[in-house]
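**Q** Predicted model, plus sequence, below.
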Amino acid sequence: MLYRTLADLVLAFHAVFIAFVMFGGLLALWRPRLAWLHLPALAWGALVIGMGWLCPLTPLENALRARAGQQGYAGGFIEHYLTAAIYPEGLTRETQIVLATLLVAGNLVVYGLWLWRRRTARPAGPPGSYGR
């Protein structure tokens, strides 16, 4: 039971991590300090997708499922859990590269907006200090 629970926790963490990679830039608009966590996660996620690598969390989950007497799965997390829901039939390397590019481009737009907001914000000062 312990290994199954651990495998499920790895699965949940994996899903949350993927969501953070995809949407963490939006969180950084709200809490700018999250950018320091999101940017490395974004780089890792884009590399894994774009290069066709297998995330280390997938073999960890499979190993825990095997220890629990459950059957693991071939391929990666995305192929096993999300391909049918997200990706079109016949996922190719070119499609993966396009998806990684869109992931990075979308986040560049978000971070561009973030930088623009920071530069156009007026510095806070004491009341009546405008124009000094």
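**A** In hand now; what should we look at?

**Q** C-alpha from now on. contacts and neighbour counts both.
**A** Noted.

**Q** Show me the helices in the chain, by range?
**A** Residue ranges of the helices in the chain, as given by DSSP state H, are 2-30, 35-51, 57-67, 77, 83-86, 93-120.

**Q** Would you format those as a markdown table with mean neighbour count included?
**A** Output for the helices of the chain, formatted as a markdown table (neighbours: other C-alpha atoms under 10 Å):
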| stretch | mean neighbour count |
| --- | --- |
| helix 2-30 | 17 |
| helix 35-51 | 17 |
| helix 57-67 | 19 |
| helix 77 | 22 |
| helix 83-86 | 12 |
| helix 93-120 | 15 |
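
**Q** Use this one as the comparison:
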Amino acid sequence: MAFRAVADLTAFVHLLFVLYVAFGGFLAWRWPRTIVAHVVAVAWGAASVAVGFDCPLTAVENWARRSAGEEGLPPSGFIDHYLTGVIYPESALGAVRVLAASAVVLSWAVLWRRIRVTKVASGTYS
């Protein structure tokens, strides 16, 4: 029972991380210092998609599920198992990636603009 709880909690944290990668830049509008954590999260997420390395959260979930006597995630990983084909159709994966990347770029661009306007208004930016 405890291993199942660990697996479920890990899956939930993994979902929160994926959402943070896509939308965490918008949190930085309210809390600008969080942008550093968001840049790291985006770099990690982009690298895992581009290079294809395994996420440690997937490894933890697999370990916990197998320890609970269940099957682990398929080799394709968390997103393919829980999101692709469930939240959006498999044929839309490319579009979903473009939308997520667009959300990141938009959030960063607006944050950069806000910081720049604030600095100009306060006279600390030349």
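**A** That came in fine, so what should we check first? Keep in mind that this is a model prediction, so the values were computed, not measured.

**Q** Tell me how the two chains score on TM-score.
**A** After superposition, the two chains reach a TM-score (TM-score structural alignment, normalised by the length of structure 2) of 0.81; 120 aligned residues with a C-alpha RMSD of 2.4 Å.

**Q** what's near enough to touch the spatially most central residue of structure 1?
**A** Closest residue to the average C-alpha location of structure 1: Val21 at 1.6 Å, with C-alpha atoms, centre = their mean. Val21 of structure 1 sits next to 38, 41-42, 45 when contact means C-alpha atoms under 8 Å, 6 or more residues apart in numbering.

**Q** Arg117 of structure 1: which of those is nearest?
**A** Distance to Arg117 of structure 1 across the contacts of Val21 of structure 1 (C-alpha to C-alpha) is lowest for His38, with 18.2 Å.

**Q** What does that closest one correspond to in structure 2?
**A** Under the alignment (TM-score structural alignment), His38 of structure 1 pairs with His38 in structure 2.

**Q** Kindly report the same for Ala63 of structure 1.
**A** When structure 2 is aligned by TM-score structural alignment, Ala63 of structure 1 is paired with Trp63.

**Q** What's the separation between Ser122 of structure 2 and Tyr88 of structure 2?
**A** From Ser122 of structure 2 over to Tyr88 of structure 2 the distance is 45 Å, taken as C-alpha to C-alpha, to the nearest Å.

**Q** And for Ala103 of structure 2?
**A** 17 Å.

**Q** Repeat that for Val39 of structure 2.
**A** Remark: distance between Val39 of structure 2 and Tyr88 of structure 2 (C-alpha to C-alpha) = 25 Å.

**Q** coming back round to it: keep only the contacts of Val21 of structure 1 that stay in contact in structure 2.
**A** Retained in structure 2: 38, 41-42, 45, out of the contacts of Val21 of structure 1 (criterion both residues aligned by TM-score structural alignment, their matches' C-alpha atoms under 8 Å).

**Q** Could you dump these into JSON lines and include distance to Gly52 of structure 1?
**A** Listed next are those as JSON lines, based on distance: C-alpha to C-alpha, whole Å:
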{"residue": "His38", "distance to Gly52 of structure 1": "21"}
{"residue": "Ala41", "distance to Gly52 of structure 1": "16"}
{"residue": "Leu42", "distance to Gly52 of structure 1": "15"}
{"residue": "Gly45", "distance to Gly52 of structure 1": "10"}
